[in-house]
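A.B. asks: Provided below for reference: sequence and predicted model.
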Amino acid sequence: MNLDTQIRQYLTGQSAKAYHVFGAHSAHKFGQDGTEFRVYAPYAANMQLIGDFTGWEGWQMDRRDDGVWTIFCKDIPQGALYKYRTTTQEGRVIDRADPFAFYSELRPSTASVVYDIDHYHWNDGAWMAERGRDYKRYNSPMSIYELHAGSWQRDFENKETASTPEERENGRMLTYRELADRLIPYIKEQGFSHIELMPLTEHPFDGSWGYQATGYFSATSRYGDPYGLMELIDRCHQAHIGVILDVVPLHFVTDFFGLHQFDGGFVYESANEAERCTEWGTVLFDYTKPHVISFMKSSFDFWINYYHVDGLRYDAVSQLIFQHGDPNAAENDPGIWFLKNTNYYLQQTYPDVMLIAEDSSNYIKVTAAPQYGGLGFDYKWDLGWMNDTLEYLSLHPNDRNYSRHLLMFSMAYFYNDIFILPLSHDEVVHGKHTIVDKMWGNYEQKFSQTRLLYLYMCAHPGKVLNFMGNELAEFREWDENKELGWNLMTYPVHDAFNRYCRRLHKIGLEQRALYDTEYDPRAFRWLDTPGSQQTVFAFARRSADGQQTIACVMNFGLNPAQVNLPAVTGQWHELINTDDQQYSGSGIVNEGNVSGHVKLAPLSGCLLCNG
């Protein structure tokens, strides 16, 4: 495809490979090898290339009629720093980072970096082939560990090499390769099948956690170079660990080295202030402009194509569905069109890659295909389940008798979409308390109920997601400048809790009734608990072949309980009990074969298997 056609596709919203056209690329022209720089800046009066190879003096770029500026330069070394010097129509001169840069200077510096991204040697062929056969993991186990790369663990032995005062105090951030060394064995030990990395697109402010980006094709240099991230993902795949990446299609930062008023005009955002600014002080992408659709579609394609990610989790989807995210406001037609257009393309091009919506609205058909009127996602976060469950567990047990609907309502709508059950980073920051600290009661009761929460989460239909630290029962809210409280593992109750989580995760991966019919309503039923208190719940899940049934029985009250399970062929046996002494419980368990009479301690539950 020739250059004119590629640029025309970009400008008309049809491109998903714009990263091959724009940015800095090796080229052979005029009988010489060099680097060609290309940028779209239709409103600029003039554009120059500046860099450490020019002494930061401007080299004039050539303008095409379509607003694309280019320059070919020989002898540009790998790792060279550069920017575009923009002269606006009003005569202002602003130096800009490259919107299509593959690598960026370490913050607080803001230059783009010339980087050859085409020559990493991948070793994950077996994983990629298996991924193609395990379509979207609908009928396979999936337990996701949400991770912030900069604060999972820190290096305290080499703090002198830290890049910020916070790192020198709290430990140096790990590189991508160091993270692979430590994280992969931990994920295998804990029993997670996937990690979900919070945004790694380049961003200026650590405290945004990556959700306010400047470089949509640039893996953040905080943790090393792009090949380092490729190696992390490659090694995860070789260890049979999937990798999901958070992406942010809604907005970008206003820092003037980035996309904001890029060439003096409004290239990526609306000229209408009411449709441009967000409550977070950021700027909305304007999806009425076809080239903006091409820009973001190409970004998503880039991360899948070059980094082999297994899924994309879209942030703040409700803001794209409704104007300003308000479900009572009008639908955001450009945002909806962007989602349908992009997801249709990705589903057709990468049918084995998962597309996940973080959507707090009740919009219908989020996980239906665009050709059937849906948005084209494969999964949606069930934020209703999360809010209702945590609200229920914050209540005094005596008040739970009148709130059974909070635990049961999720199954009334569960089959309307395809859900993931999230206990994410959003629930453990900004004064919301950590998961264990949200529970009603004293210290011991909080642990009893947190074990019960995770039992319910494991047994409930839907894939599961937990933020890092949840498995440690952290009481300190997450801080992006500090590593997790690994010292908690020296305390018996925390160590026992983590041992419980490990066992629960592995049950979720091993017991087929818990995953191979998750989205089949015929495989789930609530069980009657006659004579039991209102804080007792029971339900059953059946495997696809009908040969295995798992029962989840839970007592959210302060009194012991007994539940009679329905008669089945063969005996029930207990897989796990939250009150087991090895998990710091009181020791009321159901040993051996269970004929159908299940005893439960206060604030406890168990999983039982038949078949």
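C.D. replies: Right, received. Where do you want to start? Residues are numbered from 1 along each chain as shown.
A.B. asks: CA atoms for contacts and neighbours, from now on please.
C.D. replies: OK.
A.B. asks: can you pull the contacts of residue 560?
C.D. replies: For residue 560, the contacting residues are 599, 600, 601, 602, by C-alpha atoms under 8 Å, 6 or more residues apart in numbering.
A.B. asks: Keep only those of the residues you listed that are in strands.
C.D. replies: Filtering the contacts of residue 560 for membership in strands, criterion DSSP state E, returns 599, 600.
A.B. asks: Save the contacts of residue 560 as TSV, and put in distance to residue 428 and neighbour count too.
C.D. replies: Conversion of the contacts of residue 560 to TSV gives the following (distance: C-alpha to C-alpha, whole Å; neighbours: other C-alpha atoms under 10 Å):
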residue	distance to residue 428	neighbour count
599	33	19
600	30	25
601	28	24
602	26	21
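A.B. asks: Let me see the contact set for the closest residue to residue 275 other than its chain neighbours.
C.D. replies: Closest residue in space to residue 275, ignoring its immediate chain neighbours: residue 284 at 7.4 Å, by C-alpha to C-alpha, 6 or more residues apart in numbering. Contact partners of residue 284, counting by C-alpha under 8 Å, 6+ apart, are 250, 251, 252, 269, 270, 275, 276, 277, 278.
A.B. asks: The first one: neighbouring residues, count only.
C.D. replies: A count of nearby residues for residue 250, using other C-alpha atoms under 10 Å, gives 23.
A.B. asks: Tell me which other helices or strands the top strand by length along the chain touches.
C.D. replies: What stands out as the longest strand in the chain, according to DSSP E, is strand 32-40. Using 3 or more C-alpha pairs under 8 Å, 6 or more residues apart in numbering; DSSP states H and E as the contact criterion, the neighbours of strand 32-40 among helices and strands are strand 23-29, strand 68-74.
A.B. asks: Okay, one more to line up with it:
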Amino acid sequence: MKKLNILKYDSWLSPHEWDLEYRMSLLQKTKSRLLGESGKLLDFANGHHYYGFHETKTGWVYREWSPNAEAMSLVGDFNDWREGNFELKKLEHGNWELEVQGELPIGSRIKVRVRANGQTFDRIPAYIQYAVQNKETKQFEGVIYRSTYKMKNVSPRLMEAPLIYETHIGISTEEYRINSYKEFTRDVLPRIKEEGYNIIQLMAIMEHPLYASFGYQVSNFYAASSRFGTPDDLKELIDTAHGLGLLVLLDVVHSHAVKNVGEGLNLFDGSEYQYFHAGEKGEHPAWNTKLFNYGKDEVLHFLLSNLKFWQEEYLFDGFRFDGVTSMLYHHHGLGTSFDSYNKYFSMDTDVEAVTYLQLANELVREVNPNAITIAEDMSAMPGMAMPISDGGIGFDYRLSMGVPDYWIKQLKEKSDDELNLHELWHELTTRRPHEKNIGYAESHDQALVGDKTLMFWLADAEMYTKMDIHSQSLVIDRAIAFHKLIRLITFSLAGEGYLNFMGNEFGHPEWLDFPRVENHDSYQHARRQWSLADNPELKFQYLLAFDKDMLLLEKTCHFMDEGNNFLEQKWIQQEEKLLAYQKGNLLFVFNFHSTNERFLELYYDLEQTPELLIDTDNGKYGGFGPRNHFEYDKTEKKLKIKLAPRTAFVFKV
């Protein structure tokens, strides 16, 4: 058997060759079982075309997989929620079917009434595409929906590294309420485009009963959240984004499901093992949610069809898979430090989940060869972002999850003078060979209540009183300067792509907290204050201006996707807090010292003086320039640089 490329790329994996071969063998066995000898995942993942509600020439047909059920009937406001002539017929393999002659009113509220284990209970159809909350009972109900929106634009082709704007529809308004798909389309999409991002990542789209869960406790996997509008409103959002040249990723949650009975999949047919593991194995000990059984063919069918559905129905351009670490290990990564390769290949590893993720990545590419997949995995599983053919799991990118943790620890526990440039360099540049990363300084995780954004760690209470342009504050000066350096060095070193959570680009104040009992259902911290960045009297504008020009570096020079193959460290001096490196055709020079200006000379054989692209001390970024200076001596082939404290240069060389 030919040796897997992953073993050639990383010699530390040699003792685990059997484990890697076993994973590949399990993948092939699973595909053979599901598809036969020549079938395709594209033809297998069609659950949404069979189950759920489908219009026919004479009415509707509704199908459900419910193997433990003894009887099933459709109830809703169209029949006063009473059982009658809408009983489903039992088919083979646990399937049930109802053919409705005539019109089933569009907009009807519906549930399926199940009799099992001597009891009768109502459930929302598993493949429902629209569910709304009953204002009286506060419970969600399925809705018969007919989409009429026709997509006008095709997905754009990504011609540069992914620059991802992580978004949440509900909190994207400045008002004290939940925002809508339509308002996001009108107000926020143009802002994202103008700032220079090329991808939006939509969070909390799959329906979830608890708004405060941030969308991570899903109940209805095929339903676009009705809190923000209708499915057609979401289609219009994605279509408009495509027209602006923006790709759209779905933050997909296949790592667990909400525990609610009656609103999701839990105990759907009266059994705990229909979609999930039975007993303790099916319970997430930290999240209080249900865990899928990835070794069950029907579960694979449901989840894979779900991915294809979002691609087909809404034209999503790919997925950011949430909670991958939880999927990969039976202990879900809880209390585990992944300090040994043995921990990736032990009995604690859920190889069935690995197989599912490989299948998912293969399917997504079959639907759309240009689709993008990103893994949220804090364990650094080898091969996560490596092709399946090489022995990997098949994602395009993994998130550089250690980087934001590094920055929070630096700001929380150390002084600026204790910043260790050697450690910083190692953190930002060390990653698995032949695997691409999405770098980021902070995401929504760092903004959640109980933590602070980077800007709030830097500025704290003075954000409330000293962010107007006429105020003088050493705290704010330091915060703005350091915020720019953190973002610039992370942007340039931490990955082959970059991610930002909405509002953080201009230093959005405070934390993120959804309305809940503990905060008296307040929307104070569940909104985005765009006016802060737009106000010419406030300093937030400086950080926004810097973010735009920083992104422009990739758009004009295309240096990020080259990875570290074109990275060369030119200078590092810990005591003086000086760091210089070239990546692609860009030279980055940093002075991280808190009080002293620094001088350095770099040998460069250039035909002409390098072009200065960014001086972080520029006044339009909230700096105090012109303080920095450089000159190029062609005779001595030297680039001579002077940098003020907490400033940086970026040159094109």
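C.D. replies: Now that the structure is in, tell me what you want to look at. Everything numeric here is computed off the predicted structure, so don't read it as measured data.
A.B. asks: Just give the TM-score of the two.
C.D. replies: Both chains were compared after superposition, and using TM-score structural alignment, normalised by the length of the first structure their TM-score is 0.87; 561 aligned residues with a C-alpha RMSD of 2.3 Å.
A.B. asks: want to throw the helices and strands packed on strand 32-40 of the first structure into TSV with distance to residue 103 of the first structure and mean neighbour count?
C.D. replies: Converted to TSV, those look like this (distance: least, C-alpha to C-alpha, whole Å; neighbours: other C-alpha atoms under 10 Å):
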stretch	distance to residue 103 of the first structure	mean neighbour count
strand 23-29	10	18
strand 68-74	19	19
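A.B. asks: Dump the ones you listed into CSV; add distance to residue 362 of the first structure as well.
C.D. replies: Formatted as CSV, these follow (distance: least, C-alpha to C-alpha, whole Å):
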stretch, distance to residue 362 of the first structure
strand 23-29, 39
strand 68-74, 41
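A.B. asks: Residue 314 of the first structure: which of the ones you listed is closest?
C.D. replies: Of all those, strand 23-29 sits nearest to residue 314 of the first structure, with 24.4 Å by C-alpha to C-alpha.
A.B. asks: which stretches of the stretch 251-400 of the first structure form strands?
C.D. replies: Assigned by DSSP state E, counting those that start in this stretch, the strands in the stretch 251-400 of the first structure fall at 251-252, 283-284, 311-314, 354-357, 379-381.
A.B. asks: Nearest approach to residue 191 of the first structure belongs to which of these?
C.D. replies: Distances from residue 191 of the first structure to each of these were compared by C-alpha to C-alpha, and the smallest falls on strand 311-314, at 19.1 Å.
A.B. asks: for the closest one, packing partners?
C.D. replies: Secondary structure elements in contact with strand 311-314 of the first structure, counted by 3+ C-alpha pairs under 8 Å, 6+ apart, are strand 242-247, strand 354-357.
A.B. asks: that older thread, residue 290 of the first structure: which of the helices and strands packed on strand 32-40 of the first structure is closest?
C.D. replies: When those are ranked by distance to residue 290 of the first structure, counting by C-alpha to C-alpha, first place goes to strand 68-74 at 15.4 Å.
A.B. asks: What lies in contact with that closest one?
C.D. replies: Around strand 68-74 of the first structure, the neighbours that count as contacts under C-alpha under 8 Å, 6+ apart are 29, 32-42, 47, 49, 60-63.
A.B. asks: Sort out which of these are buried, if you could.
C.D. replies: Burial of these was assessed by neighbour count (16 or more other C-alpha atoms under 10 Å); the buried members are 34-42, 47, 49, 61, 63.
A.B. asks: mind putting these in JSON lines, distance to residue 335 of the first structure included?
C.D. replies: JSON lines is the format used below for these (distance: C-alpha to C-alpha, whole Å):
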{"residue": "34", "distance to residue 335 of the first structure": "39"}
{"residue": "35", "distance to residue 335 of the first structure": "35"}
{"residue": "36", "distance to residue 335 of the first structure": "33"}
{"residue": "37", "distance to residue 335 of the first structure": "30"}
{"residue": "38", "distance to residue 335 of the first structure": "27"}
{"residue": "39", "distance to residue 335 of the first structure": "25"}
{"residue": "40", "distance to residue 335 of the first structure": "22"}
{"residue": "41", "distance to residue 335 of the first structure": "23"}
{"residue": "42", "distance to residue 335 of the first structure": "23"}
{"residue": "47", "distance to residue 335 of the first structure": "31"}
{"residue": "49", "distance to residue 335 of the first structure": "34"}
{"residue": "61", "distance to residue 335 of the first structure": "34"}
{"residue": "63", "distance to residue 335 of the first structure": "31"}
